[in-house]
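Asker: return atomic coordinates for the entry below.
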Amino acid sequence: MSTRSADKPARKLAETPVSATAQRIVRATAGAAVEDEAAPVHPNDLFTKLARTGLLLDVLQRECLEPHGLAFAEYSVLRILQREPRRRLSPSRLAERIVRTTGAVTKLVDRLEGAGLVERRPDDSDGRAVQVQLTAAGGRLADAASRAYTAGRERVLARLSESEVRATMASLDRLIELLENDVAGVERRSR
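Answerer: Okay, the predicted model is just below:
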């Protein structure tokens, strides 16, 4: 771990190393990457590859973000707020954007607020509600973590052609659309 400069919060937010379970799953699914072009595709094959991709992406995110004291969900909150024109959002809107429950977002915001990276402010349009506001320290940390994460992603993606990236993105866009519709249907049915 790197030492933190004085302008960064002293409290390290991301303390959990990549779990032993995640490491075992990555190793166990490594054989699933071999494919036979002539064999029929089984639906589980796609989800196995997606799960493996997710686990490997988690390792990359930890490598890039842990030196900055952030877990990916915390980084996501900071970056989302940073991209907002007023650098603030409601907790429920944050929950939608990072696909977490409002309870999970409350815990994330508590940790980030405790580290001085965000603060809760009254909502200008509804005095009963609050907005989560990015602080200057949160913006600086988001910038530094973003540089590290961008470098990590570029290191991986440099091995793909632009057409491979575009094809992968198009396929993932379609899968995301299907999953979002499925999740919305599950939520409607559970009410």
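Asker: CA atoms for contacts and neighbours, from now on please.
Answerer: Will do.
Asker: so which residues of the chain form helices?
Answerer: For the chain, the helices defined by DSSP state H cover 20-28, 43-65, 72-83, 91-98, 102-114, 136-157, 162-190.
Asker: the structure of the following sequence is requested for comparison with the preceding one:
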Amino acid sequence: MSSPDATPGASSAIGSALYQLATRAVRRLPRDLSLTSAATLATLDKTGPRRVTDLAAHEGVTQPAMTVLVRALEESGLVERRGDVSDKRVTLVCLTEDGASYVRARRQAGVEAFQRLIDQLTEDEVRALAAALPALRRLDTLDGQKREGTRP
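Answerer: Just a heads-up that it's a prediction; the model follows:
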């Protein structure tokens, strides 16, 4: 919900700016994996081992599509399947060390790309971005809760 004294149209303008930045950031990423594959690895890095069905729901793909994707990631050595110690009927998809390294390297490359851009801003612009960090982190939290189906 927007603040009543927020500038009219501010949500739209901010949303547009964030969307443009995110779109350009995605376009700069290496094309060695599909976006869904990379997102799946990032999800596993953030949340830990998950069932294929959970990953499919989280990434917005069908269970058969996620099964194929996991098989390809497994063949690449980025994930492995393990039994769930709490329920022997369940198989979990887990990041391997190579998968975790891939996620860290990809994340670091993205951070460095933004750092190079931020280094071109004025001190006042950098301070404005720093002041916006709590709101940006809150947006990330809200988006994560929406994707997980939890309430804020």
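Asker: before we move on, the earlier item: what's the most buried one of the helices of structure 1?
Answerer: Mean neighbours per residue, mean count of other C-alpha atoms under 10 Å, is largest over those for helix 72-83, with a mean of 20.
Asker: so residue 22 of structure 1 touches residue 54, yeah?
Answerer: No: the pair residue 22 of structure 1 and residue 54 does not pass the contact test of C-alpha atoms under 8 Å, sitting 10.1 Å apart.
Asker: quick one: residue 118 of structure 1 from residue 139 of structure 1, how far?
Answerer: 9 Å (C-alpha to C-alpha, to the nearest Å).
Asker: intersection of neighbour lists for these two?
Answerer: residue 78 (C-alpha atoms under 8 Å, 6 or more residues apart in numbering).
Asker: circling back: so which of the helices of structure 1 gets nearest residue 122 of structure 1?
Answerer: helix 91-98 (11.8 Å; C-alpha to C-alpha).
Asker: ok now the closest one, how far from the chain's centre?
Answerer: Remark: helix 91-98 of structure 1 is offset 12 Å from the chain centroid, using C-alpha atoms, centre = their mean, to the nearest Å.
Asker: now the helices of structure 1 as CSV including distance to residue 124 of structure 1?
Answerer: Output for those, formatted as CSV (distance: least, C-alpha to C-alpha, whole Å):
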stretch, distance to residue 124 of structure 1
helix 20-28, 43
helix 43-65, 33
helix 72-83, 17
helix 91-98, 14
helix 102-114, 19
helix 136-157, 20
helix 162-190, 30
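Asker: give me the range in structure 1 that the longest strand anywhere in structure 2 lines up against.
Answerer: Secondary structure of structure 2 per DSSP state E: the longest strand is strand 87-95. Aligned using TM-score structural alignment, strand 87-95 of structure 2 spans residues 126-134 in structure 1.
Asker: mind listing residues that contact that stretch?
Answerer: Residues from elsewhere that reach stretch 126-134 of structure 1 (C-alpha under 8 Å, 6+ apart): 78, 81-82, 87-91, 109, 117-123.
Asker: go with 7 Å
Answerer: The contact list for stretch 126-134 of structure 1 (C-alpha atoms under 7 Å, 6 or more residues apart in numbering) reads 78, 81-82, 87-91, 117-123.
Asker: for ChimeraX, write a command that selects the buried ones of those.
Answerer: Selection of buried members from the contacts of stretch 126-134 of structure 1 for ChimeraX, criterion 16 or more other C-alpha atoms under 10 Å:
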select :78,81,82,87,88,89,90,91,117,118,119,120
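Asker: what's the closest of the contacts of stretch 126-134 of structure 1 to residue 48 of structure 1?
Answerer: For the contacts of stretch 126-134 of structure 1, the residue nearest residue 48 of structure 1 by C-alpha to C-alpha is residue 78; the value is 30.3 Å.
Asker: the closest one -> structure 2?
Answerer: Counting by TM-score structural alignment, residue 78 of structure 1 lines up with residue 41 in structure 2.
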